[in-house]
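>>> Provided below for reference: sequence and predicted model.
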Amino acid sequence: MKNQDILDDYLFWDRKDRQILNLFWFGFILYTASYTISTTDTVNYNLSQFIQIIGILIFIPTGIHLMSYTIRNRYLKVLYILYLFWLLIIVIRGVEFNFESIKFALFDAWFGVFLYLVPLFLLLPKKLICYKRLFDVIIILGVIYVIYDIVYIKELMRAGQNLQSQAIVEYFSKTLATPCLFLILTYKYHSFQRKVFAIGILVLTVIFAVIRARRGLLIMEVLPLALVYLLYLSSTSGKFLIILMSIFLGGLVMFGMEFYNASQDDLFGNLMDRGLEDTRSNVETCFYLDMSAKDWLIGRGMMGEYFCPDIDPDSVTSYRRTIETDYLQIILKGGIISLFLFLMITIPAIYKGLFNSNNLLSKAAAMWIVWVLLIMYPSTVHTFTMQYILLWLAVGICYSKTIRNIPEQILVEYFKGHKDPIEKSTDFRNQIH
């Protein structure tokens, strides 16, 4: 593809489409922020759901307008169509036309119907302005996270293993804070202030994960540091930076050793007490016992449940809709077929992004997919949240040969520039001629 084609396909976008893109993300932010605060059980549910409805009415029509239905990679096209078709079957099998089920489907951002629409984010235009706006949205979610933490600081710092406090930490962190890890992975494209902000969000999330003894969350937040280190090693020729990162990671190891030595301390006591505690075996055993061969193959649909008594003390039933291991969660809803199609799409994307690319954007996208596949055992990623949306945007980046081949310097100049996108694209035109 010629340089001019790159410019036309991946940079230029008219003002109307950019405004629609902004509206789309505004609707998503409304929906996400309202859902997140509703999980605290301290706000008016009717008001929260009203705001979510506004968000839905904004991001659905604008999303439909933005979608591009052209997939150039034939392998991806075939598997992606099959995967969407299978997700549709999962949703249809789970449809229940009653008030409570409809409310759950529309307003539960983690496990409702919008979860199954997230793969459609692959169809968003692969324009550089889209990724620039994506970075802005991640920052906004991070700001909302800080605001919510300030408002609910007493609840977050409550002593002991308070279930509500633990739930707030999980919902706040995974819905609003975790996407900032993608800014750390794409460090070259951000200002110093944004990088400091993203690292600050990471540190804050780690602190709350330690206080509330959320082991899965702690792994989620710390693991990307190792992935960033690998990106540094692959992209930098400077020895100083490598030494600096090695010292930093070495410090983390020493810090972990201090966790062990400080196991009697009030701050780390809960974490150390739960460090080797097995909280999954009973749930997984219940899951294995309740699933038939047919269930393993095709799952039980969007509303699928499994029998697991004496696990949730506040539950009025012994059936659970979720299991904390994401691989098993996918099988519960869509069976091994769903998991197989998902892996057949994502694994080749990793290879393309890491080994067939010329820029950090593609490599960071591949690393994000690696991160998701690694943490799908200790945590839940398949939710209608930015962390799962980023996965499908990353898949789109990794399968795009043109984006993978854009020179690094052009991306750095574009993303770190402060000019209007149209004006900046004119500079880009001058560069490539």
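Noted; the coordinates are in hand.
>>> CA only for contacts and neighbour counts going forward, please
Will do.
>>> His65: neighbouring residues, count only.
His65: 14 surrounding residues under other C-alpha atoms under 10 Å.
>>> Then the one 3 residues further on?
Taking other C-alpha under 10 Å as the criterion, the count of residues near Ser68 is 15.
>>> what's the nearest residue to the most centrally placed residue in the chain if we skip its chain neighbours?
Residue closest to the mean C-alpha point of the chain, counted by C-alpha atoms, centre = their mean, is Gln387 at 0.7 Å. Excluding the flanking residues, the one nearest Gln387 by C-alpha to C-alpha, 6 or more residues apart in numbering is Pro179, at 5.3 Å.
>>> There's contact between that neighbour and Val137 in this structure, I believe.
No - assessed by C-alpha atoms under 8 Å, Pro179 is found out of contact with Val137, at 9.5 Å.
>>> Put this next to the first one:
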Amino acid sequence: MIVIKKISLIKQQFFFLTLLSVLNVLALLYDNAKIMLYYGSLLSSILLIGVSAFEMFRYRNNNSALRKNILYIFLAIWTLYMSLKGFEFSYDYIRSITLSPYVLFPYLLMFFTRFFRIEDFQDVLKCIHVVNIFYLATMILTLIVDSHMLVMTGYIEDSIKYLCFPNFFLFLSFSKLTKKQKIVSVIVFVVGFLIAVMAARRSLVWIFSWTFMLFIFINYLNKSASKLKKLMLIIMTLVMGFGAIIVYNLFFETLFGELAERLDADSRGAVLRDFNKDMDTMSWIIGRGISGEYNLYETDYIFGIDDELSDTRNIVEAGYLNLILKGGYVYIIPFGLIILIALRNGIFKSKNYYLKVCSGFLILYVVETIPAGVLMFNIRFFLVWYCIAMCWNKKIVNATDQEIERHLV
């Protein structure tokens, strides 16, 4: 008799997340098939939501401490308001909010918290290991098809955000990895970092440096070492991390100083000034909805591989400002409090390794929201909500490593 083993929900979710991530990256590489690949990514997103919704009632009592909290309930209601604000029942509008990974779907990730379990931690690591292999394969394919793409800002940022950022979770979990997972994780980290340096993406170098520092803190400061050794390790890690950023900035300014000055003047700085100029008081408070836009005054085009003329823009590269554009302070305050409570539980209340990893991953998101960190529908932000759910679960907060490991799949 043949027994068919049911695939766990987390593996199914990662399958569709990985598929949509790969398709989005390939869409930048194969311009002729771009539309087809984007629609394939959209189909993967819909199937992900559908598969998860089918299991909704089986997980109805999961992570109830978070889902029944007033902050979460308010955030869910406000997310619904943001989604409906300015809604148009037209093909063009629906297409615009569903094809983009920045508009509708990323705000729905909060509703996935009911599906997250600490028992799936090992499966999460295995799935990210597969994503790492896809990232390396994609980079090799890029070298073969069009190596010039490796210096294109849009391609570098999207490939790292979709397929390399999930490795940060794996990298922080280093002590729980197999030998093969460790080797691949280190290779992906080094490759991603070098590509970010060569492409002169300072925000990416910044987050890679923070990841390395947190990796040291989580995996080595918990060991039975003397206080002096721990202090020396902290100082050395901070010097290495921030030293790398300072050296990189000096290197960047020396080689690309004029270019950097022009880019800052023409792009990010101008966009932020346009954003601040166009936002009125009510927009700062309640936002403009998921499809909200702001007028461009100093700039007249959208930056990326396919620059196009435009009078308006629906995204701000600074993550916290993009949240304000969509939902205002009314959204960002409860969302920030939910993350802060998760960090308090994971760092100060819990002593287990697993929540230290989750806390570290959340710190990376918080750190990145100032220069970048725009909410996207991808594996990275799926993991952000996974980490939030784990850090809000009282049983996990109070559990030891041994107690958790007895329940791991």
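It's in. Not measured: the values here are computed from a predicted model.
>>> Got a TM-score for the two of them?
Remark: TM-score between the superposed chains equals 0.86 [TM-score structural alignment, normalised by the length of the second structure]; 394 aligned residues with a C-alpha RMSD of 3.1 Å.
>>> counterpart of the residue nearest to Gln387 of the first structure in the second structure?
Residue pairing (TM-score structural alignment): Pro179 of the first structure is matched to Pro166 of the second structure.
>>> and its match, what is it in contact with?
128, 131, 379-380, 383 (C-alpha atoms under 8 Å, 6 or more residues apart in numbering).
>>> Same check on Arg280 of the first structure?
The contact partners of Arg280 of the first structure, by C-alpha under 8 Å, 6+ apart, come to Glu324.
>>> Find me the equivalent region of the longest helix along the first structure in the second structure.
For the first structure, the longest helix by residue count, based on DSSP state H, is helix 326-355. Helix 326-355 of the first structure lines up with residues 319-348 of the second structure when matched by TM-score structural alignment.
>>> just checking, what residue in the second structure corresponds to the residue nearest to the centre of the first structure?
In the second structure, Gln387 of the first structure lines up with Arg380, judged by TM-score structural alignment.
>>> element containing its match, please.
Using DSSP states H and E, Arg380 of the second structure sits in helix 379-392.
>>> Could you list every helix and strand that that helix packs against?
Judged by 3 or more C-alpha pairs under 8 Å, 6 or more residues apart in numbering; DSSP states H and E, helix 379-392 of the second structure is in contact with helix 9-29, helix 64-67, helix 166-172, helix 319-344, helix 353-368, helix 394-398.
>>> show me the contacts for the residue lying closest to Val409 of the second structure once chain neighbours are set aside.
In this structure, Val409 of the second structure finds its nearest non-sequential neighbour in Glu119, 5.6 Å apart by C-alpha to C-alpha, 6+ apart. Glu119 of the second structure sits next to 404, 407-409 when contact means C-alpha under 8 Å, 6+ apart.
>>> Look at Glu119 of the second structure and tell me its secondary structure.
The local conformation at Glu119 of the second structure, judged by DSSP: H, G, I helix; E, B strand; the rest coil, is helix.
>>> Please pull up the equivalent of Leu79 of the first structure in the second structure.
So, by TM-score structural alignment, Leu79 of the first structure is matched to Leu71.
>>> again with Phe121 of the first structure
In the second structure, the residue equivalent to Phe121 of the first structure is Phe112, according to TM-score structural alignment.
>>> Let me know how buried that match is, in neighbour terms.
Per other C-alpha under 10 Å, the neighbour tally for Phe112 of the second structure reads 16.
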